[in-house]
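**Q** Structure here, sequence nowhere to be found:
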């Protein structure tokens, strides 16, 4: 949608998402979700000259630890597209992906409350 009737906050992109992903609709890894944390690998190999600008932008964003969903928001791309781009960069050694701590491994609220109460008694 473009033209005088288009909403002011709508930004039509010249490149469609399927072009960015090479027509793929699924990521190469099933471990990358919206809450996956991404960070640029230390001393990554240089990106190929033909690397899309989205890969360059994602590497810049992930110089600091970022969740996938936040990177997608900054890139103004669908999360599914950024997941595919991120998987490509993980596969090539440019990004590290870390899943958050599973719910089963997190401390319970009861234990945390007991710890807090114990610290307050000190």
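**A** Now that the structure is in, tell me what you want to look at. Here the structure is a predicted model, which means the values were calculated and not measured. Numbers count the residues shown, from 1 in each chain.
**Q** contacts, neighbours, all on C-alpha from now
**A** OK.
**Q** gap between residue 67 and residue 39?
**A** Distance of residue 67 to residue 39, computed by Cα to Cα, to the nearest Å: 9 Å.
**Q** buried ones in the helix or strand harbouring residue 70?
**A** Per DSSP states H and E: residue 70 is located in helix 68-75. For helix 68-75, the neighbour count (16 or more other Cα atoms under 10 Å) marks 68, 69, 71, 72 as buried.
**Q** where do the strands sit along the chain?
**A** Ranges of strands within the chain are 37-40, 66-67, 95-98, based on DSSP state E.
**Q** To residue 20, which of these lies closest?
**A** Shortest distance between residue 20 and those, using Cα to Cα, is found for strand 95-98: 17.7 Å.
**Q** How about residue 61: what's its closest non-neighbour residue?
**A** residue 71 (6.7 Å; Cα to Cα, 6 or more residues apart in numbering).
**Q** In addition, the following structure is provided for comparison:
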């Protein structure tokens, strides 16, 4: 697609909104600076009593606002913010580093109870 011929013409229409590249939002980063990977189903919790840092940009503040009323997963935040999951992970890493929010990570599969044990418990309960 070639740029519009008119000088000052917009590169987007009213429905699409402004186009901002993902690397612009994250400052060129593709991973959180902390090096921690944030799982898609990890739940993000923002403390409503902590005032947001004044130096945060628009996208960081939007993520904080989204998870203040109720905790949301990373996937839900990406959907609500209309941002790519990778971008949201990088922005969440910044907020985690600054202590603006916390993450409730999913239980690793190795720590989940054995399916056979759960079946035995259910069968034992049925036998009562």
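**A** Received, thanks. Note that the coordinates shown come from a computational prediction; the quantities given were computed from them, not determined experimentally.
**Q** picking up where we left off before, surely the residue nearest to residue 61 of the first structure is in contact with residue 63?
**A** No: here residue 71 of the first structure lies out of contact with residue 63, judged by Cα atoms under 8 Å, at a distance of 11.1 Å.
**Q** one step back: possible to save the strands of the first structure as a markdown table with mean neighbour count and distance to residue 89 of the first structure?
**A** Shown next, in a markdown table, are these (neighbours: other Cα atoms under 10 Å; distance: least, Cα to Cα, whole Å):
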| stretch | mean neighbour count | distance to residue 89 of the first structure |
| --- | --- | --- |
| strand 37-40 | 22 | 9 |
| strand 66-67 | 20 | 14 |
| strand 95-98 | 20 | 5 |
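**Q** With distance to residue 48 of the first structure added, can I get those strands in TSV?
**A** Below are the strands of the first structure laid out as TSV (distance: least, Cα to Cα, whole Å):
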stretch	distance to residue 48 of the first structure
strand 37-40	16
strand 66-67	23
strand 95-98	15
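**Q** closest to residue 2 of the first structure out of those strands?
**A** Nearest to residue 2 of the first structure among those is strand 66-67 (31.0 Å), distances taken as Cα to Cα.
**Q** Which residue numbers in the second structure does that closest one align to?
**A** Using TM-score structural alignment, strand 66-67 of the first structure lines up with residues 72-73 of the second structure.
**Q** In space, what's closest to the corresponding residue of the second structure for residue 46 of the first structure - neighbours in sequence excluded?
**A** Residue 46 of the first structure maps onto residue 52 of the second structure when the alignment is built from TM-score structural alignment. Leaving aside its chain neighbours, residue 52 of the second structure sits nearest to residue 100 (6.9 Å; criterion: Cα to Cα, 6+ apart).
**Q** what residues are up against the one you found?
**A** Contact analysis of residue 100 of the second structure by Cα atoms under 8 Å, 6 or more residues apart in numbering lists 46, 47, 50, 52, 53, 64.
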